[in-house]
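>>> I would like the atomic coordinates for the input below:
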Amino acid sequence: MHKKLFYEYAVIRVVPKVERGEFVNVGIILFCKTARYIGMKYEIDREELSGYSSELDIDLLLQTIASFKTMAYGESGGGEISRLDMVERFRWLTAVRSTCLQTSTPQHGFTTDPVRTLEMLFDEYVGDDV
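Model (predicted):
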């Protein structure tokens, strides 16, 4: 029997017009301290997002979410955030913000395979929406 590992995750959302509060789920970030794992998966549908607001700069959004991923994985180019430990990076990325790129409140669960769980959560919360 595989050991159950505690994990946390948040849904990554694009909020085209913050004042309206509408959002589109575009990704998942998952953190599992015991497995020393952090993973992120996202997909951006330009056509869908442009339907929400003609003012949304999708190229800038793509750059922003790519830097989000750089920070999540602790890669060079992610500034000071990339140099934080995995827990602090996850907390920073899932902090409440009022920008067009936000995350849900972190949720949690147990898994035997964080990579597979990331894929399952992506399919459930983003899946065919993109």
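>>> From now on I want contacts and neighbour counts done on CA atoms only, so please keep to that.
OK.
>>> ok, now which ones touch Ala95?
Shown in contact with Ala95 (CA atoms under 8 Å, 6 or more residues apart in numbering): Thr103.
>>> this one as well, want them side by side:
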Amino acid sequence: MNDTTTHGAPTRHVFEYALLRVVPRIERGEQINAGVLLYCRARSFVAARTHLDEARLRALDPDADVAGVRAALRAVEGVCAGGDAAGQAATDDAGRRFRWLIAPRSTVVQSSPVHTGLTVDPAAEVERLVGLLVR
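You can find the predicted model right below:
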């Protein structure tokens, strides 16, 4: 695939992303950002990058199941990565895995509404967003 325009500038692709949020006590509605889930259709790219700030989580809920939250975040990363780590979603395309992961749920790990942007490099973009919105 040619990723440059006729003027030699890199082609920017539309991407969608959602924040992964940890809501330790659903009834209180408090949350912390713990990752970014990014999908770029033009590149058939989907990825999740996570970072759990345990101190912030414990500030919201001293009894939070940190190991369980970490396992849930790793599972999201696994579904994005595909292969054996994706379980039943392994045969799904990147878009279908992204849509499944952003579906509303009432669990401790939830996704935000979806936002969009333009990028030349989806892999670099997910890293940039984690640094900006999570760390």
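>>> Can you give me the TM-score here?
In this superposition the chains share a TM-score of 0.91, using TM-score structural alignment, normalised by the length of structure 1; 127 aligned residues with a CA RMSD of 1.2 Å.
>>> Please list all residues in contact with His108 of structure 1.
Phe6, Tyr7, Glu8, Tyr9.
>>> so where is the single longest helix found in structure 2 in structure 1?
Secondary structure of structure 2 read by DSSP state H shows that its longest helix is helix 66-81. Taken onto structure 1 by TM-score structural alignment, helix 66-81 of structure 2 occupies residues 58-73 there.
>>> so where do the strands sit in structure 1?
Secondary structure of structure 1 (DSSP state E): strands at 5-14, 24-32, 37-42, 101-103, 107-111.
>>> Need the winner for burial among those.
strand 24-32 (a mean of 24; mean count of other CA atoms under 10 Å).
>>> how close does it sit to structure 2?
Once the two are superposed, strand 24-32 of structure 1 sits an average of 0.6 Å from its aligned residues in structure 2 (mean CA distance after the TM-score superposition for structure 1).
>>> what does that strand correspond to over in structure 2?
With TM-score structural alignment as the criterion, strand 24-32 of structure 1 aligns to 32-40.
>>> got a list of what the nearest residue to Ile65 of structure 1 once chain neighbours are set aside touches?
In space, and not counting its chain neighbours, Ile65 of structure 1 is closest to Leu101: 7.6 Å by CA to CA, 6 or more residues apart in numbering. Going by CA under 8 Å, 6+ apart, Leu101 of structure 1 touches Ile12, Arg13, Val14, Val15, Leu61, Ile65.
>>> Next, format those as a markdown table and append distance to Gly51 of structure 1.
Converted to a markdown table, these look like this (distance: CA to CA, whole Å):
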| residue | distance to Gly51 of structure 1 |
| --- | --- |
| Ile12 | 19 |
| Arg13 | 15 |
| Val14 | 13 |
| Val15 | 12 |
| Leu61 | 15 |
| Ile65 | 19 |
